[in-house]
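>>> attaching a predicted model along with its sequence, questions to come.
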Amino acid sequence: MNSPANITPSFPHHGPLSCRRCFTNIEGDERDIGAWHVVNDPGAWGASNPKVLVLGFSKGFTQANAFKSGKFEDVPFKKARGRLRSILCRLGLLD
């Protein structure tokens, strides 16, 4: 059996994902849950085996609109990239 130290993580390949786990038995890719409007538009950005993993947050209105009508690469951290860059520089992950 592999110990956790011997396991190489593998994430989905860069691009849109076809997962519907949260939308099983639901027609379409959008639904309202109380005051929330939920859209099924999962995606993976970056390497499948990254040296550094930066977890984002679920897409909000800005990111969801970019996903629908913009370039796929522009979606993560849309309108927050300046702050993200500052944090990564502070951590020594970017120059």
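Arrived safely, thanks for sending. Being a predicted model, the structure only gives us computed values, none of them experimental. Numbers count the residues shown, from 1 in each chain.

>>> going forward, measure contacts between C-alpha atoms and count neighbours the same way
OK.

>>> just the element for Arg85, please.
When elements are assigned from DSSP states H and E, Arg85 belongs to helix 81-90.

>>> give the buried residues for that helix.
By 16 or more other C-alpha atoms under 10 Å, helix 81-90 has no buried positions at all.

>>> show me what it is packed against.
Applying 3 or more C-alpha pairs under 8 Å, 6 or more residues apart in numbering; DSSP states H and E, we find helix 81-90 packed against no helix or strand.

>>> and here's the other structure:
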Amino acid sequence: MDGLHRVQIGLTGLAGVILMVGLANIVIDKARLDEQTMPPPVVPTVSADTANAAATPREPLAELGVTPSAEQTGQVVPDLQPDPALDKPMDRDPQ
């Protein structure tokens, strides 16, 4: 009786695995069939505006302000001068 029960459970598991493999095969075959019947992807045409924009190299970090761009080479930061109203330096500990 116990041996018959084990055989039934084994056959049920085997049937389940065969069913799962069969369903996976059907899904994969259907995906391949759909892929073959799909038309080729449409490539948009390039207009003059987008051609000029594509020809100009973009600098995303410069647009965010992280790094200087090539066009900003003439910028100069003026030297910082200390405030003439200060009597003593503030970067030292008071004595």
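Everything's here; your move. These numbers were taken from a predicted model, which means no experiment stands behind them.

>>> quick check: TM-score for this pair?
TM-score for the superposed chains, counting by TM-score structural alignment, normalised by the length of structure 1: 0.20, backed by 35 aligned residues with a C-alpha RMSD of 4.7 Å.

>>> grab the longest helix from structure 2 for me.
Longest helix of structure 2, by residue count under DSSP state H: helix 2-37.

>>> next SSE downstream of it?
That would be, after helix 2-37 of structure 2 and using DSSP H and E, helix 48-55.

>>> buried by neighbour count: which residues of that next one qualify?
Of the residues in helix 48-55 of structure 2, none is buried (16+ other C-alpha under 10 Å).

>>> after that helix, next one along is what?
As assigned by DSSP H and E, the chain's next helix or strand after helix 48-55 of structure 2 is helix 60-64.

>>> buried residues in that next one?
Buried residues in helix 60-64 of structure 2, counted by 16+ other C-alpha under 10 Å: none are found.

>>> does anything pack onto the longest helix of structure 2? Which helices or strands?
Applying 3+ C-alpha pairs under 8 Å, 6+ apart, we find helix 2-37 of structure 2 packed against no helix or strand.

>>> Three-state assignment for Val38 of structure 1, please.
Following DSSP: H, G, I helix; E, B strand; the rest coil, the label given to Val38 of structure 1 is strand.
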